[in-house]
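J.: model the structure of this input:
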Amino acid sequence: MTLRAENAKMVGKLAVVTAGMFAFGYLLVPLYKHICEATGINILSLSERQVPGGGTAGASVNLNTQVDTSRTITVEFDANARGPWEFKPATRSVDVHPGALTTVMYQFQNVQDRRMSAQAIPSYAPHQAAAYFNKVECFCFQQYTLEPGEKKEWPVAFVIDPKLSKDVKTITLSYTFFEVGGKTPPAPQS
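T.: This next block holds a predicted model:
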C-alpha cells in the first residue's frame, strides 16, 4: 500500500470519528433531558412536564416539585433604623408555601442632608427558623450609600426550606439598618 493510500485511509477514519463526535455532542441535549425526566433530576429547568393522567402540561408550565402546597407559612416583615433613615418593607406580610421562591421589596430613604452609607442586619423569630430561611438575594449582603434625600427599593428573595418544623406557622424577618463609616459615639463609661 502506498503512502498516499494510507493517508487517504487515515483521513477517512478521522472523518468518521469527527462525524461521530459531532453527532454524540448534538444528541447529548435530548439524551440529557430524557435521563433527567426519567430520574427526576433537574426538574426545575424543564420547560415541559408530563402531567399525571397523561398528556403534556404545555410549553410554558414549570412545575416545582419541591414546593409543599399542603401548608402555608405567614412571613412578617419588620424594619428598624439606627440612624436618620426612613426604612420599611413595601408589604408587612406574605403567605408562602415552603419551597416556593418569594420576593418582597424594602424601601429606603436618606433623610439627612449628607451622603450616608449603611448596612442591614437580619434577625428571625422564632430563632429556629433562621436555619430554614434561605435568602437568594438580599440587600443585607452588602453596604449601600445614599445621597441626601435619595430613595431606593431593594429586594429580598427567599425560599423557606420545607424541612422547617410543621409547628412553625409564622416567621418574622426583622432588619436593623445601621450607618457604617460614620461617626461612632464613644463607649459608655462605667
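
J.: only C-alpha atoms for contact and neighbour calcs from this point on.
T.: OK.

J.: mind listing what residue 140 touches?
T.: Residue 140 makes contact with 119, 120, 121, 122 under the criterion Cα atoms under 8 Å, 6 or more residues apart in numbering.

J.: 10 Å - rerun?
T.: 118, 119, 120, 121, 122, 154, 155, 156, 175, 176, 177 (Cα atoms under 10 Å, 6 or more residues apart in numbering).

J.: what residues are up against the residue nearest to the spatial centre of the chain?
T.: Residue closest to the average C-alpha location in the chain (Cα atoms, centre = their mean): residue 136, at 3.2 Å. By Cα under 10 Å, 6+ apart, the contact set of residue 136 is 101, 102, 103, 156, 157, 158, 159.

J.: need the contact list for the last one.
T.: To tie it back to what came earlier, the one meant is residue 159. With contacts defined as Cα under 10 Å, 6+ apart, residue 159 is in contact with 67, 96-103, 132-136.

J.: for comparison, sequence B:
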Amino acid sequence: MPFRSFAAALHRDNRHLFVKLAVVAALMFGFGYAMVPLYKAICNALGINVLSLAEKQTLLAEKGEANGNGQIDYSRSITVEFDTNARGPWDFKPAVRHLTVHPGELTQVMYEFKNVQDRTMAAQAIPSYAPMQAAAHFNKLECFCFNEYTLKPGESKQWPVVFVIDPKLPKDVKTITLSYTFFEVAGKGGVKLGEAPRGAGAAL
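T.: Sure thing, here's the model as predicted:
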C-alpha cells in the first residue's frame, strides 16, 4: 500500500476512533449528571436521608409545605413534648421538656447524654410518636436516632434534634409527644457523640 494511502487510512481510523471515544465520554458524562437527581429521587422514595440541613430547608420551601407557600403558619400552635427512656445506666434527657411551635417553623432541641458507668459503653436511640398519626407529619431534619454512639466512663455529650411539623397535620392534633428510648448495644463500638453520624443522614 502506498505511504499516502496508508497515512490517509490511518488518519481516517484515528478520526473514527476519536468520534467514538467522544460519544462514549459524552454519554458517560450525561449518565453521571443524571445520576444525582435520580439517586436523590430513589432515596426519597425509600425514605433514606441524603440531604443536608440547608438542602432540606430549601426543599421544604420549594415544595411549599409550610402554610402552602413556604411560610410559617402562625394561626396554629402545636405543643411538642419530649420524653426520654434510658434502658441501662445512662443519664439521658432533653434540655427542655416541651415547646410550643407553629407548623412550618424550624425548631431545634438539644439532648444530653451521660455514661454513668465506669466502663465504655455503646448505645443508640429509637424514636416513637404519639399520637401515631403525627409520625408522618413530624419531619426531622437532623437527629441522632438509629446511629450507634460510644461514650467513655463518665463522659457527657449533647446532640441536637432539628424538626419541622408539616402544616398538613390534622387540625385536631394539638399535642405531639416525641419519645426516645436509649439503650446499650452489646459488643458494638459505635461512633462517639459529637462526631457526624454515619451516612449523610441518617434516618430521620
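
J.: any idea what the TM-score is?
T.: The TM-score (TM-score structural alignment, normalised by the length of structure 1) is 0.62; 125 aligned residues with a Cα RMSD of 2.2 Å.

J.: which position in structure 2 aligns with the residue nearest to the centre of structure 1?
T.: Matched by TM-score structural alignment, residue 136 of structure 1 corresponds to residue 141 in structure 2.

J.: before we move on, back to that, which of the contacts of residue 136 of structure 1 are also in contact in structure 2?
T.: Contacts from these that recur in structure 2, judged by both residues aligned by TM-score structural alignment, their matches' Cα atoms under 10 Å, are 101, 102, 103, 156, 157, 158, 159.

J.: before we move on, back to that, secondary structure class for the match of residue 136 of structure 1?
T.: strand (DSSP: H, G, I helix; E, B strand; the rest coil).

J.: how near is it to residue 162 of structure 2?
T.: 5 Å (Cα to Cα, to the nearest Å).

J.: any chance you could map the strands in structure 1?
T.: Here structure 1 has its strands, by DSSP state E, at 73-82, 85-89, 93-96, 102-110, 116-125, 133-138, 144-146, 151-160, 170-179.

J.: equivalent range in structure 2 for the last one?
T.: So the one you mean is strand 170-179 of structure 1. Under TM-score structural alignment, strand 170-179 of structure 1 corresponds to residues 175-184 of structure 2.

J.: my guess is residue 91 of structure 2 contacts residue 158. True?
T.: No. Residue 91 of structure 2 lies out of contact with residue 158 (Cα atoms under 10 Å); the separation is 11.4 Å.

J.: common neighbours of the two, please.
T.: Each of 112, 113, 114 lies in contact with both residue 91 of structure 2 and residue 158 under the rule Cα under 10 Å, 6+ apart.

J.: residue contacts, the equivalent of the second one over in structure 1?
T.: Spelled out, it's residue 113 of structure 2. Aligned counterpart of residue 113 of structure 2 in structure 1: residue 108 (TM-score structural alignment). By Cα under 10 Å, 6+ apart, the residues touching residue 108 of structure 1 are 81, 85-90, 146, 149-154, 177.

J.: residue 93 of structure 2 pairs with which position in structure 1?
T.: Aligned partner of residue 93 of structure 2 by TM-score structural alignment: residue 88.

J.: isn't its match right up against residue 104?
T.: No. At 11.3 Å, residue 88 of structure 1 does not count as touching residue 104 under the criterion of Cα under 10 Å.

J.: between the two, what contacts are shared?
T.: Jointly contacting residue 88 of structure 1 and residue 104 under the rule Cα under 10 Å, 6+ apart are 77, 153.

J.: what stretch of structure 1 does whichever helix in structure 2 runs longest fall on?
T.: In structure 2, with assignment by DSSP state H, the single longest helix is helix 3-46. Aligned by TM-score structural alignment, helix 3-46 of structure 2 falls on no residue of structure 1.

J.: show me what that helix is packed against.
T.: On a contact count with 3 or more Cα pairs under 10 Å, 6 or more residues apart in numbering; DSSP states H and E, helix 3-46 of structure 2 meets no helix or strand.

J.: coming back round to it: need the contacts of residue 140 of structure 1 in JSON lines (columns: neighbour count and distance to residue 5 of structure 1).
T.: As requested, these are exported to JSON lines (neighbours: other Cα atoms under 10 Å; distance: Cα to Cα, whole Å):
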{"residue": "118", "neighbour count": "21", "distance to residue 5 of structure 1": "76"}
{"residue": "119", "neighbour count": "17", "distance to residue 5 of structure 1": "74"}
{"residue": "120", "neighbour count": "23", "distance to residue 5 of structure 1": "75"}
{"residue": "121", "neighbour count": "14", "distance to residue 5 of structure 1": "75"}
{"residue": "122", "neighbour count": "15", "distance to residue 5 of structure 1": "75"}
{"residue": "154", "neighbour count": "16", "distance to residue 5 of structure 1": "70"}
{"residue": "155", "neighbour count": "16", "distance to residue 5 of structure 1": "68"}
{"residue": "156", "neighbour count": "16", "distance to residue 5 of structure 1": "68"}
{"residue": "175", "neighbour count": "22", "distance to residue 5 of structure 1": "77"}
{"residue": "176", "neighbour count": "16", "distance to residue 5 of structure 1": "79"}
{"residue": "177", "neighbour count": "22", "distance to residue 5 of structure 1": "79"}
